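Visitor: compute the structure for the input listed below.
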Amino acid sequence: MKRKYALVAGGPKGELADLKAYKDENVRWIGIDRGVLFILEAGFTLHHAFGDFDSVTMEEKEKIERETTVSIYPAEKDATDTEIALNWVLEQTDVEEIYLFGATGGRLDHFFANVQLLINSIEKGIKITIIDSQNQITLFKPGTYKVVEQREWKYISFVPISEDVYDLTLTGFKYPLANEHIKIGSTLCISNEFAQDECTFSFTEGILMMIRSKD
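Guide: From the prediction side, this is the model:
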């Protein structure tokens, strides 16, 4: 059976999405450092935990070790705790889709590193979405994709991550496009909106970031 994996990192709690909105029997919850505590506070069962756990107390660490299998890494290493956890999930044979929580807010170097992880993982063909209290961030390879309006997530933006995105076409949106060449650094496709319930976007070359946002 294919499953969704929800990774929760230790980003600022004020930026964290409502984890209970993603409760599902088919979701396996993976804690990353202090993110483990957010999962336990939500009342979910932990499947695995990763990190150096330098941001928790000794008592909290002992609690985490009682709850699940823990992979502890030194603070000084060549990959972030989030990268280690994500790579482990991508090796699982039952993964269908990945949510990444607690990956925004706070330190900008951590945020940009987490976006880079989406780039590194896009070739796996598994959808990975960074989710916080106001945003959903997903990367796409060339193709044609449908996106359904969710009234809570009013705004939708498209940002080139590669140097060029070719033939970007937006159909059904408030501001449509047809076969547009978008270069990195362009703000042309920021803050679009839905003009109908189901819209389509497509492009032929490059890597495109889609951001769905709410005020």
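Visitor: only C-alpha atoms for contact and neighbour calcs from this point on.
Guide: Will do.
Visitor: can you tell me how far the residue lying closest to Phe203 once chain neighbours are set aside is from Glu76?
Guide: If the residues on either side of it in the chain are set aside, Phe203 comes closest to Leu168, at 4.4 Å by CA to CA, 6 or more residues apart in numbering. Counting by CA to CA, to the nearest Å, the gap from Leu168 to Glu76 is 42 Å.
Visitor: before we go on, could you also do this sequence so I can check it against the first one:
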Amino acid sequence: MMINILGGGPQSLLPDLKQYDSTGCKWLGVDRGVFTLLNAGIQPHYAFGDFDSVSDDEWDKIEREVGNLIKVKPEKDETDMELALNWALLQKPQQVNLFGATGGRLDHFFGNVQILLKPVLENLETHVEIIDEQNHLFAKGPGSYSISRRPDRTYISFIPISPSVEGLTLDGFKYPLSDRNISLGSTLCISNELVGEHGTFSFSEGILLVVSSRD
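Guide: Model (predicted):
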């Protein structure tokens, strides 16, 4: 099962949401993202948020058209996006895609990057990605992974998001790497590229943020 979550980030940064609207996937709307989904002709299965970013008319539309509405107080310990992701992870899907999670306020963006760590820190099998019109982001813990070329994403960067990443090896890349230790703050692995259709990356300790992007 796949779950797609749409937050309230700028619509100019959203990809074509219809291409992710596959049979059997569930859509969750977060705050203003609920209204964006409805306007895109996609029916949210659930809606989360304090809805402080929608007008009274927009809220009336959300109340009329969304059956499973979870409204929370603005004063809370988690962001609306984290509340939606927590619910999604409890469903044990294979993948969760986060849209509308970039652009706008930088504190919200960095918060959304942080919640990518949830499945890694909790040893969950669910793969969580942030997707916008220009980037795909996900986090991984120690292991060996295959990565495929995305036709619209030329560059692949590997960014430490823990104090260090130990034993990083990159195979199938323009700039290969063998058993290197990368410290937090290093830009060594920014803007790499696959030389074929597939490559692998592996490491023994730490947490790695993987970013596929284009100019």
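Visitor: still on that earlier bit, of Leu168 and Glu76 of the first structure, which one has the most company?
Guide: Between Leu168 of the first structure and Glu76, counting by other CA atoms under 10 Å, Leu168 is the more crowded of the two (23 against 8).
Visitor: on the three-state scheme, that one is what?
Guide: Using DSSP: H, G, I helix; E, B strand; the rest coil as the criterion, the local structure at Leu168 of the first structure reads strand.
Visitor: what range in the first structure does stretch 7-18 of the second structure sit on?
Guide: Counterpart in the first structure of stretch 7-18 of the second structure, with TM-score structural alignment as the criterion, is residues 9-20.
Visitor: cool, and stretch 95-113 of the second structure?
Guide: Under TM-score structural alignment, the match for stretch 95-113 of the second structure is residues 97-115.
Visitor: residues in contact with the residue sitting nearest the centre point of the second structure?
Guide: Central residue check for the second structure by CA atoms, centre = their mean: the C-alpha nearest the mean position is that of Ile130, 1.9 Å away. Contact partners of Ile130 of the second structure, counting by CA atoms under 8 Å, 6 or more residues apart in numbering, are 97-99, 101, 113, 116, 136-138.
Visitor: sitting in strands, which of those do you find?
Guide: The subset of those located in strands under the criterion DSSP state E comprises 97-99, 136-138.
Visitor: let's see if you can find the most crowded of those residues.
Guide: Going through these with other CA under 10 Å as the criterion, the one with the most neighbours is Phe99, at 27 neighbours.
Visitor: for Lys76 of the second structure, see how far away that residue is.
Guide: Phe99 of the second structure sits 22 Å away from Lys76 of the second structure, going by CA to CA.
Visitor: show me where the second structure has helices.
Guide: Taking DSSP state H to define them, one finds helices in the second structure at 32-39, 56-65, 80-90, 106-115, 118-121.
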